[in-house]
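[1] pasted the sequence and its predicted model underneath.
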Amino acid sequence: MAAGEHLSKRTDRIADFRQYRHAVQSGAMCYSVRQSGVIETLSLSSRDTGRWIIPKGNIDEDERPYKAAKREAFEEAGVVGKIKKLPIGCYSYVKSPSKPVYLVAVFLLRVTDEEDEFREKGQRIRQWLPPSEAAALVADPN
């Protein structure tokens, strides 16, 4: 079984994580291949601290994790496209000591269009960068 398949099976069993005080979320690593052939990735500012992040959020009940990632990408950044069904990786973070540990499964989304109107427009800044620059921006100092 490939690593992505194993992670996908685990993220589909959300109740398993919640019983151990984990919250499972889905995130989208959004990328675009420009006409010149250059690949760029999308970085977003968070609403509370202004740090650079990828679109991510909670998985609705009975929602597949990859579909949640696609939904979050549209709601937070106004991007649509083709998403891979298996995660490319995951990471965890803690918002505060009183909250659970968040486990985020990350899915690759090839952006085909950017909408002008979306739920969180005006609350975030979106920018397209080469992957190495985007990685440096989203790196968590903790």
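    Thanks, I have it. Numbers count the residues shown, from 1 in each chain.
[2] C-alpha from now on. contacts and neighbour counts both.
    Fine.
[3] could I get the full set of helices for this structure?
    3-11, 14-18, 65-77, 131-138 (DSSP state H).
[4] give me the helices and strands touching the shortest one, please.
    To tie it back to what came earlier, the one meant is helix 14-18. strand 22-33 (3 or more C-alpha pairs under 8 Å, 6 or more residues apart in numbering; DSSP states H and E).
[5] in addition, the following structure is provided for comparison:
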Amino acid sequence: MFEKNKALLQVAAIPFKYENDCLKILLLTTRKKRKWIVPKGWPVDGLSFNESAKKEAMEEAGVSGSISKAPIGDFIHNKTISRGQKTPCKVITYSLLVTDQLLDWDERKERSRRWCSISEAAERVSNQGLSKMLRIISDDPSILSRLTEK
């Protein structure tokens, strides 16, 4: 997976819901540095990219729902792979319309999660590419729902 000159690829979900007609985005913290992010991880063998992103959302944030069939965008994340060495990783991102949220999930003791407005989410995340994607969605929230499976 970490061969020289081979691009790293991850998948992510942007979990969302509407609460009193207001768009809410679910953020969660990284395990070690407690930075705000969206659920992301490596593609799973035997699963499509969007199903891998949906699986990450359940494992990391305890949410499930309808995942978009096509990506809504991508961003670059500097992934720490070993001994502090960082390498650019392209993160292909899907929207996830949340229909179920667990109180107890795999990584509950390692992460915090928070529902927030799209503008607050764009401010809280530290990754500039993800923040930019969230600002674009803020200008056109239909990006999230028009590609989501019904």
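    Received, thanks. It should be emphasised that the depicted structure is a prediction, and the values quoted were computed from it without experimental measurement.
[6] for the helices of structure 1, give me a markdown table that also has mean neighbour count.
    Shown next, in a markdown table, are these (neighbours: other C-alpha atoms under 10 Å):
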| stretch | mean neighbour count |
| --- | --- |
| helix 3-11 | 15 |
| helix 14-18 | 15 |
| helix 65-77 | 24 |
| helix 131-138 | 14 |
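[7] is it possible to export those helices to JSON lines including distance to residue 102 of structure 1?
    As requested, these are arranged in JSON lines below (distance: least, C-alpha to C-alpha, whole Å):
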{"stretch": "helix 3-11", "distance to residue 102 of structure 1": "12"}
{"stretch": "helix 14-18", "distance to residue 102 of structure 1": "9"}
{"stretch": "helix 65-77", "distance to residue 102 of structure 1": "14"}
{"stretch": "helix 131-138", "distance to residue 102 of structure 1": "16"}
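[8] and those helices: which comes nearest residue 86 of structure 1?
    helix 3-11 (5.4 Å; C-alpha to C-alpha).
[9] closest to residue 42 of structure 1 out of the helices of structure 1?
    helix 131-138 (7.4 Å).
[10] which part of structure 2 matches that closest one?
    In the comparison with structure 2, helix 131-138 of structure 1 aligns to the range 118-125 (TM-score structural alignment).
[11] residue 109 of structure 1: which of the helices of structure 1 is closest?
    Of all those, helix 65-77 comes closest under C-alpha to C-alpha, at 7.3 Å.
[12] could you check how far the residue opposite residue 65 of structure 1 in structure 2 once aligned is from residue 69 of structure 2?
    When structure 2 is aligned by TM-score structural alignment, the residue opposite residue 65 of structure 1 is residue 49. Plainly put, residue 49 of structure 2 is 9 Å away from residue 69 of structure 2 if you go by C-alpha to C-alpha, to the nearest Å.
[13] just residue 41 of structure 2 next, same as before
    For residue 41 of structure 2 relative to residue 69 of structure 2 (C-alpha to C-alpha), the value is 17 Å.
[14] before we move on, what about residue 1 of structure 2?
    Residue 1 of structure 2 is 25 Å from residue 69 of structure 2, by C-alpha to C-alpha.
[15] how many neighbours does residue 57 of structure 1 have?
    20 (other C-alpha atoms under 10 Å).
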